[in-house]
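K.L.:
Need the 3D shape of this:
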Amino acid sequence: MVTLRTERLTLRPARADDLDAIHALLSNPRAMAYWSTPPHTHRDQSREWLAGMIATAPDEGVDFVIAHHGRVIGKAGFYRFPEIGYILDPALWGQGLAGEALRAVLGHVFTAHGLERAVADVDPRNAASLRLLERLGFRETGRAAKTWLVGREWCDSVYLALDRKDWPQRTA
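P.N.:
Predicted structure coming up:
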């Protein structure tokens, strides 16, 4: 798997020694507020999650850890094509880092992997994520109620998509 570099970020394959940083992120209630699982309470949960990320076959997905100044601050990519997913340390929200990472990942999968369409499933309460995806060119394709049982709470979904043919227009 390749390493992607942006002005401020390095997006690289995950490694087993990323566990501490990944567990800090996945156990953070603020970071996990709109994730598909509750915050991790045990390192073994994060270890298993990280092992799954590392084991993803290139024809199934491409997922990166995001490093900023040498420190792992999140993840962005496709655990399984065509669904994009990302999470970022809340201490760094609002600085444009998620958008910077997603632009790099989308450019990579549309060119190197030939992906025709990227899709996203977002909790409708996650207004910041919906705005980010809209800025990147994603368009809403539907909504559904009670799609995810997270802990003891049913959450809804907003479905979005971005076609490869529309991507060059977004980066021009």
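K.L.:
switch to C-alpha atoms for all contacts and neighbour counts from now on
P.N.:
OK.
K.L.:
Which residue, other than its chain neighbours, is closest to Thr10?
P.N.:
Leaving aside its sequence neighbours, Thr10 sits nearest to Ala67 (Cα to Cα, 6 or more residues apart in numbering; 5.1 Å).
K.L.:
thought that neighbour was touching Leu9?
P.N.:
Yes - judged on Cα atoms under 8 Å, Ala67 makes contact with Leu9 at a distance of 5.7 Å.
K.L.:
Neighbour count: these two, which is higher?
P.N.:
Leu9 (21 against 18; other Cα atoms under 10 Å).
K.L.:
Test my guess that the more buried one contacts His68.
P.N.:
Yes - at 5.1 Å, Leu9 counts as touching His68 under the criterion of Cα under 8 Å.
K.L.:
tally of neighbours for the residue lying closest to Phe110 once chain neighbours are set aside?
P.N.:
Of all residues not flanking Phe110 in the chain, Arg164 sits nearest, at 5.9 Å (Cα to Cα, 6+ apart). Close neighbours of Arg164, defined as other Cα under 10 Å, add up to 18.
K.L.:
Enumerate every residue touching Arg164.
P.N.:
110, 115-118 (Cα atoms under 8 Å, 6 or more residues apart in numbering).
K.L.:
Check Ala98 too.
P.N.:
Applying Cα under 8 Å, 6+ apart, the residues contacting Ala98 are 86-88.
K.L.:
buried ones in the biggest helix by length in the chain?
P.N.:
When the chain is parsed with DSSP state H, its longest helix is helix 97-111. The neighbour-count check on helix 97-111 (16 or more other Cα atoms under 10 Å) flags 97-99, 101-110 as buried.
K.L.:
Here is the second sequence; please produce its structure so I can put it next to the first one:
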Amino acid sequence: MTVIHTERLVLRHARLDDVAAFHAILSNPVAMRWWSSLPHASVEETRTWVEGMMTGSVAGAPDFVIEWQGRVIGKAGFWKLPDVGYILHPDAWGQGLAREAVGAAIDHVFAERMTDIATADVDPENPGSIRLLERLGFTRTGSAERTWNIGGEWKDSLYFALTRDAWQARLRTAS
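P.N.:
Predicted coordinates for the structure are as follows:
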């Protein structure tokens, strides 16, 4: 199983002992504001979600648990290529941790040639996620209205993409 170490983080595959930590994230209305489902109402719902992450990992999905300072703070990666996704506990926001984790996951899938493009679907009302994607080199490719119905409320989407060539060129420029 793949484990990625960054300057401050460890990205690894999910385990059953991650359920409590993920429940603290996935039951938090602030963390879930722009997620594709309502906050989790039970630990069992979160257990099913973590088990899905584990099943995906066994099948080769590069979707990672994020550990920071010895604790699980979220997830970053690709539950289904080429769609990148990420969520962090609000206590971990504003410290560049999402950028570090998502960047490492993107670097992994491009280095392993798992895909030639990474894509993202973001709520237009989520400025933090839009900034994160733009800082990583994603460009906006389109938009659509009423794409997600979350608890009876329709959400719109902005679509972003990043090619492997653009990512590699960006890395060469940064060196």
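K.L.:
so which helix or strand takes in the residue nearest to Thr10 of structure 1?
P.N.:
Element membership of Ala67 of structure 1 [criterion: DSSP states H and E] is strand 62-68.
K.L.:
where exactly do the strands run in structure 1?
P.N.:
Taking DSSP state E as the test, the strands found in structure 1 are 4-5, 9-12, 62-68, 71-80, 83-88, 117-122, 139-150, 153-163.
K.L.:
how near is the closest residue to Ile25 of structure 2 other than its chain neighbours to Ser143 of structure 2?
P.N.:
Spatial nearest neighbour of Ile25 of structure 2, excluding adjacent residues (Cα to Cα, 6+ apart): His89 at 5.2 Å. Applying Cα to Cα, to the nearest Å, the value for His89 of structure 2 to Ser143 of structure 2 is 27 Å.
K.L.:
ok, those two, which is more surrounded?
P.N.:
His89 (19 against 15).
K.L.:
In structure 1, what sits opposite that one in the alignment?
P.N.:
Matched to structure 1 by TM-score structural alignment, His89 of structure 2 sits across from Asp89.
K.L.:
okay, which residue is most central for structure 2?
P.N.:
Tyr86 (1.7 Å; Cα atoms, centre = their mean).
K.L.:
hang on, isn't Thr2 of structure 2 packed against Arg12?
P.N.:
Yes - contact between Thr2 of structure 2 and Arg12 holds when scored by Cα under 8 Å: they sit 6.5 Å apart.
K.L.:
Pick out whichever of those two has more residues nearby.
P.N.:
When Thr2 of structure 2 and Arg12 are compared for neighbours, Arg12 comes out ahead with 20 against 12, by other Cα under 10 Å.
K.L.:
so what's the more buried one up against?
P.N.:
Arg12 of structure 2 neighbours (Cα under 8 Å, 6+ apart): 1-4, 64-66.
K.L.:
quick one: which of those residues is nearest Gly128 of structure 2?
P.N.:
Ile66 (18.2 Å; Cα to Cα).
K.L.:
count of neighbours near the closest one?
P.N.:
27.
K.L.:
And for Asp17 of structure 2?
P.N.:
10.
K.L.:
roughly how far apart are it and Arg71 of structure 2?
P.N.:
From Asp17 of structure 2 to Arg71 of structure 2 the distance is 12 Å (Cα to Cα).
K.L.:
same deal with Lys80 of structure 2?
P.N.:
Taken as Cα to Cα, the span from Lys80 of structure 2 to Arg71 of structure 2 is 25 Å.
K.L.:
Same check on Asp121 of structure 2?
P.N.:
27 Å.
K.L.:
of those two, who's got more company?
P.N.:
Set Asp121 of structure 2 next to Arg71 and count neighbours by other Cα under 10 Å: Asp121 wins out with 21 against 12.
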